[in-house]
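Undergrad: my questions are about this predicted structure, shown below with the sequence.
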Amino acid sequence: MSLLILLLGIALLVVLITWARLNAFLAFIIVAILIGLFNGMNITAITGSLQKGIGDLLGSIIIILGLGAMLGKLVADSGAAQKIATSLMQAFGKKYIMWALVLTAFVVGIPLFYNVGFVLMVPLIITLAKRYNISAVYIGIPMLAALSVTHGYLPPHPSPTALVTQYHADLGLTLLYGFIVAVPAIVIAGPLFATTLKKIKCQPLATFAGKDIPDEELPGLFTSMFTAFLPVILIATSTIVKLTVHTENNFTKIIMALGDPVIAMTVTLLYAIYSLGIQRGKKMQEVMMPLAEAIKDIAMILFIIGGAGGLKQILTDTGISNQIAAGLQGMNIHPLLAAWSIAAIIRVCLGSATVAGLTTAGIVAPLIATTGVNPSLMVLATGAGSLMFSHVNDGGFWLFKEYFNLSFKDTIRTWSLMESIVSIVGIIAIFILNYFIA
């Protein structure tokens, strides 16, 4: 009965947003309340779940999104994004710019949390699209495919890292196999899939596009790239130290602190204010104005993502994920397919890739000992399933939709299908890899 209520709730959410044209945040709140009521929750419990869900999700990302929006606006307005875009175009040409962005996103995505990578890379995509009259979706989807793959498959991201521990897998082998699986998943879900999206028109958030600035007034290439990718440098350095240095001292403590995503973004924004503003002769008040504008531009995005978090918490508190998992646990299927299927169904129902991965781990971990399946491949199979078909209950869906300013239909056609291809190609590649190493 709970699953039927969930399906009806998701259908109502789609109707309210697409047909009734209701604000997405309000639609989330209405649907979450109704799902809670029909599952026997009282109003006090429902509002408590909403507050917890919104607070948990926004609490984990609002600082990063806020600082990222400020940094993106500053990088755009200062001409740094234009300088990077121009240099990429000169180095790779318009024909190969997509591949350059995919490679950049993959490198960036390994050490960075998805949300950090998103807010760093999207302003560059928007600037390139505007300056060279390229579809933002056409060059954006491949970049986001690379970020999604690193988020779902590769440590040190939260879910894969936790899965390595829970499955007692080898971290090095998981990374090696993850890279092998990542290549076809990114290529097929990214550049190949994007060739079908050339006709999709969108007008991304103009706040991150910046204005055309004469070349002689642009900041230097080193300053532009170092400022834009300083969070990558800080977090990557911290990750390397964490994996290779096992003796804690004052130096490693400082490196670890600077590698925390919130600290890294704060330090980068302060440096950007200096390098792209004060150092170039701008007054502090002049630098601060676009930062305030950036927050205004993403305010509704934050509310919508918060609404998705509230709905996710209602679904968790009603026990729907456990019911789904319990129904699948007794099925006689290959352990890799079981891990992928359970993670995929929980992901579709609850929205969160991390929750889907960690929930699945508790269900399928015993299968490793009883079947002898490779634990590193189980990590990847679970990660692949956790990326399946992102839709209205996933904050990433709304982040993409609102930044790229797409219709609901086109978001499903682009973002949701891309995530599904990443997931499906991933499990196919995992089975092929299992054939050779089993």
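TA: Yes, it's here. Residues are numbered from 1 along each chain as shown.
Undergrad: only C-alpha atoms from now on, for both contacts and neighbour counts.
TA: Noted.
Undergrad: wait, what's in contact with D260?
TA: I235 (C-alpha atoms under 8 Å, 6 or more residues apart in numbering).
Undergrad: now it: how far from S224?
TA: 22 Å (C-alpha to C-alpha, to the nearest Å).
Undergrad: please apply the same query to T196.
TA: Relative to S224, T196 is positioned 32 Å away (C-alpha to C-alpha).
Undergrad: any chance you could map the helices in the stretch 151-300 of the chain?
TA: For the stretch 151-300 of the chain, applying DSSP state H, counting those that start in this stretch gives helices covering 158-166, 171-187, 193-194, 221-228, 230-244, 250-259, 261-275, 284-317.
Undergrad: nearest to I368, of those helices?
TA: Closest approach to I368 among the helices of the stretch 151-300 of the chain (C-alpha to C-alpha): helix 158-166, 10.6 Å.
Undergrad: please point out which parts of the closest one sit buried.
TA: Applying a neighbour-count criterion of 16 or more other C-alpha atoms under 10 Å, one finds S159, P160, T161, A162, L163, V164 buried in helix 158-166.
Undergrad: what does stretch 252-269 give?
TA: 252, 255-266, 268-269.
Undergrad: closest to S321 among those residues?
TA: Checking these one by one against S321 (C-alpha to C-alpha), the nearest turns out to be P261, at 29.4 Å.
Undergrad: who's in contact with the nearest residue to G306 once chain neighbours are set aside?
TA: Of all residues not flanking G306 in the chain, I54 sits nearest, at 4.5 Å (C-alpha to C-alpha, 6 or more residues apart in numbering). Counting by C-alpha under 8 Å, 6+ apart, I54 touches G306, G307, A308, G309, G310.
Undergrad: name the nearest residue to L417, sequence neighbours excluded.
TA: Using C-alpha to C-alpha, 6+ apart and skipping the chain neighbours, the partner closest in space to L417 is F389 (6.5 Å).
Undergrad: check the secondary structure at the one you found for me.
TA: Here F389 is recorded as coil under DSSP: H, G, I helix; E, B strand; the rest coil.
Undergrad: residues near it, how many?
TA: F389 has 26 neighbouring residues, counting by other C-alpha atoms under 10 Å.
Undergrad: against M143, how distant is the residue minimising distance to the centre of the chain?
TA: Centroid-nearest residue in the chain: Y114, 3.7 Å away (criterion: C-alpha atoms, centre = their mean). Per C-alpha to C-alpha, Y114 is found 12 Å from M143.
Undergrad: ok, V379 next?
TA: Distance from V379 to M143, by C-alpha to C-alpha: 23 Å.
Undergrad: same check, this time on I428
TA: Per C-alpha to C-alpha, I428 is found 22 Å from M143.
Undergrad: between these two, which one's more packed in?
TA: The residue with more neighbours, out of I428 and M143, is M143; 29 against 17, by other C-alpha under 10 Å.
Undergrad: isn't the residue nearest to the centre of the chain up against L147?
TA: Yes: counting by C-alpha atoms under 8 Å, L147 is a contact partner of Y114 at 6.3 Å.
Undergrad: take this one as well and set it beside the first:
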Amino acid sequence: MPLVVVGISVLALLFLMTKVKLNGFISLLLVAVAVALVRGVPMEKIPDVLGEGVGGQIGDTLIVVGLGAMLGRVMGDSGAAQRISGKLIDTFGLRRVQVAMVVTAMLLGVTMFYEVAFVIIVPVAFTIVRVTGKNLLWVGLPMSIALSTMHSFLPPHPGPTAVAATFHASVGLTLFYGLFFAIPFGALIALVWPRLPFVKKMNPTMPKGLVSERTFTEEEMPSMGWSLSVALVPVVLIAFAAVYDMAVSESNPARPFITFIGSAPVALLLTLLLAVWAFGPRIGRSLSEVSASCNSAAQAMAMILLVIGAGGAFKGVLVEGGISDYIKDVTEGWNISPIILAWLIAVILRIALGSATVAVVTAAGVVAPMVAGSGVHPEMMVLAVSCGSIAFSHVNDPGFWMFKEYFNLSVVEAIKARTTYTTTLAVLGLGGVLAVEACLDALGV
């Protein structure tokens, strides 16, 4: 049975990494090859499947994560990250630093991909930890949870936007309805999870090379205006492009240019170039010093990117092995509420494949024929599959490895922290979708 293969492969991966202490990159590739063989992928095709899985995942993340890490290190080595973190602490107070991280993450996360917003905010979180001595997860976990909620639940992020067309749903209304439960649920879990006993026991150290070890004096740091302005450049570019894309027609002559500068890689590249000057020659630092910061960040990212890429290979063989098709065939005959069915199929696919995008697209394809005569609002169907796609993030999800490596956790610790919060968000999200649907029906909307 395909799902048994998935379960055994996950256990094998955990054994290799926790008991044998084998490197994560090697473990993922070994298990991916074994799964491909068991699922009948032709031997001569396996290298191509692995290569496509690694290439597809790295292609999506390398530029964003690489540029983001360099930008963070340049800001850290110049004192700009310390300036921003100090301002956040002054504004919210040391006791409410988690609230500061949640507010910041949600504002950025509405329009920015999880990975993009993560690599922009995480240097500030690292600096707060270094300056205050707080536990890394106490500061960083609320940020990650808030970003996960915005990215997975709401358009214009890829999953919800991709299936809006399938259900003939309004992207604007989907975002509007989703905000009613995404913000309170995301904030609740973000503030509760770091306080849970099994999370409080974890006290990881910060990964080396991604954060400056130096503490700057007031005079040495750039001004708050420059520090914040540079940090907000990619936010403004990406957010403006997302809003512009929803507001204008495809024939608009300015659309190609706006889309270009608002794409995450280009926005981050432009921001990094600005940061190189603003936190380099402008304040008396040589270009060689700034380049050293970029090189240090790139070296620190090497293993993180390898592990993320291997996670993509593992995901690729699961898809190639026909597991998504098997789940689709099994669930097509289930006779339950379209909302619950859409959510459940997305959850099963997410557990089996690790890919949120595959989960939402496949789940939408299975239940789309049921929506027309059901009376369910199409926007609620979009939100149902989107909420289901966040559940059970674990070792077959490349995002899991990014979370694990940045927060320097063991595999078991990452499962305890991330898998539990993503699953809880998915369950609460389903409740939110059902509640909003009931309210719309009661109001006759």
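TA: Thanks, I have the structure now. This one's a predicted model, so the numbers in the text were calculated from it and none came from an experiment.
Undergrad: on that earlier part again, residue in the second structure paired with the residue nearest to L417 of the first structure?
TA: Matched to the second structure by TM-score structural alignment, F389 of the first structure sits across from F392.
Undergrad: likewise F431 of the first structure?
TA: So F431 of the first structure corresponds to L434, using TM-score structural alignment.
Undergrad: and that match, helix, strand or coil?
TA: Per three-state DSSP, the local secondary structure of L434 of the second structure is helix.
Undergrad: wait, G186 of the second structure touches H151, no?
TA: No: if you go by C-alpha under 8 Å, G186 of the second structure and H151 don't touch, sitting 10.9 Å apart.
Undergrad: map K315 of the second structure onto the first structure.
TA: In the first structure, K315 of the second structure lands on K312 (TM-score structural alignment).
Undergrad: what of N203 of the second structure?
TA: Mapped onto the first structure by TM-score structural alignment, N203 of the second structure lines up with K201.
Undergrad: ok, for that match, nearest residue in space, not its chain neighbours?
TA: In space, K201 of the first structure is closest to S135, 6.9 Å off (C-alpha to C-alpha, 6+ apart).
Undergrad: ok, T423 of the second structure - contacts?
TA: Contacts of T423 of the second structure by C-alpha under 8 Å, 6+ apart are I390, A391, F392, S393.
Undergrad: then L88 of the second structure?
TA: Taking C-alpha under 8 Å, 6+ apart, we find L88 of the second structure in contact with V97, A100.
Undergrad: would you mark the buried spots in the helix or strand harbouring it?
TA: Counting by DSSP states H and E, the element that carries L88 of the second structure is helix 80-92. Within helix 80-92 of the second structure, the residues that count as buried by 16+ other C-alpha under 10 Å are A80, A81, Q82, R83, I84, S85, G86, L88, I89.
Undergrad: what do you get for stretch 44-64 of the second structure?
TA: 46, 49-55, 57-58, 61-64.
Undergrad: compare the contacts of I54 of the first structure with the second structure and list the ones that remain.
TA: Contacts conserved in the second structure for the contacts of I54 of the first structure, counting by both residues aligned by TM-score structural alignment, their matches' C-alpha atoms under 8 Å: G306, G307, A308, G309, G310.
Undergrad: export those residues as TSV, with columns for distance to I298 of the first structure and neighbour count.
TA: Output for those, formatted as TSV (distance: C-alpha to C-alpha, whole Å; neighbours: other C-alpha atoms under 10 Å):
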residue	distance to I298 of the first structure	neighbour count
G306	12	27
G307	14	31
A308	16	31
G309	17	29
G310	19	30
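Undergrad: how many residues are close by the residue nearest to K201 of the first structure?
TA: When neighbours are defined as other C-alpha under 10 Å, S135 of the first structure has 21 of them.
Undergrad: distance of the residue mapped onto it from the second structure relative to P194 of the second structure?
TA: Superposed on the second structure with TM-score structural alignment, S135 of the first structure falls opposite N135. Look at N135 of the second structure and P194 of the second structure: by C-alpha to C-alpha, they are 10 Å apart.
Undergrad: cool, Y244 of the second structure as well?
TA: 37 Å.
Undergrad: ok, those two, which is more surrounded?
TA: More neighbours surround P194 than the other of Y244 of the second structure and P194, with 22 against 16 (other C-alpha under 10 Å).
Undergrad: any idea which element the closest residue to the more buried one other than its chain neighbours lies in?
TA: Of all residues not flanking P194 of the second structure in the chain, W138 sits nearest, at 5.5 Å (C-alpha to C-alpha, 6+ apart). Following DSSP H and E, one finds W138 of the second structure within helix 136-153.
Undergrad: how big's the offset between that helix and the first structure?
TA: Compared with the first structure after fitting, helix 136-153 of the second structure deviates on average by 1.3 Å (mean C-alpha distance after the TM-score superposition for the first structure).
Undergrad: residues contacting G55 of the second structure?
TA: Shown in contact with G55 of the second structure (C-alpha under 8 Å, 6+ apart): G309, G312.
Undergrad: that one: which element?
TA: Going by DSSP H and E, G55 of the second structure is in helix 46-78.
Undergrad: what do you get for M98 of the first structure?
TA: helix 80-109.
Undergrad: now the helix or strand following that helix on the second structure. Mean distance?
TA: With elements assigned by DSSP H and E, the helix or strand that comes after helix 80-109 of the first structure is helix 114-132. Comparison of helix 114-132 of the first structure with the second structure after fitting gives an average deviation of 0.9 Å (mean C-alpha distance after the TM-score superposition for the first structure).
Undergrad: and helix 114-132 of the first structure, what's buried?
TA: Buried residues in helix 114-132 of the first structure (16+ other C-alpha under 10 Å): 114-130.
Undergrad: and if you look at stretch 325-342 of the second structure?
TA: So for stretch 325-342 of the second structure, counting by 16+ other C-alpha under 10 Å, buried means I327, K328, T331, P338, I339, I340, L341, A342.
Undergrad: so which of those belong to helices?
TA: Among those, DSSP state H puts I327, K328, T331, P338, I339, I340, L341, A342 in helices.
Undergrad: which position in the first structure pairs with the third one?
TA: By that I understand T331 of the second structure. Per TM-score structural alignment, the equivalent position to T331 of the second structure in the first structure is L328.
Undergrad: and the nearest residue to its match once chain neighbours are set aside, what does it touch?
TA: Nearest residue to L328 of the first structure, sequence neighbours excluded (C-alpha to C-alpha, 6+ apart): I342, at 6.9 Å. I342 of the first structure makes contacts with I324, A325, L328, T360, G385, as judged by C-alpha under 8 Å, 6+ apart.
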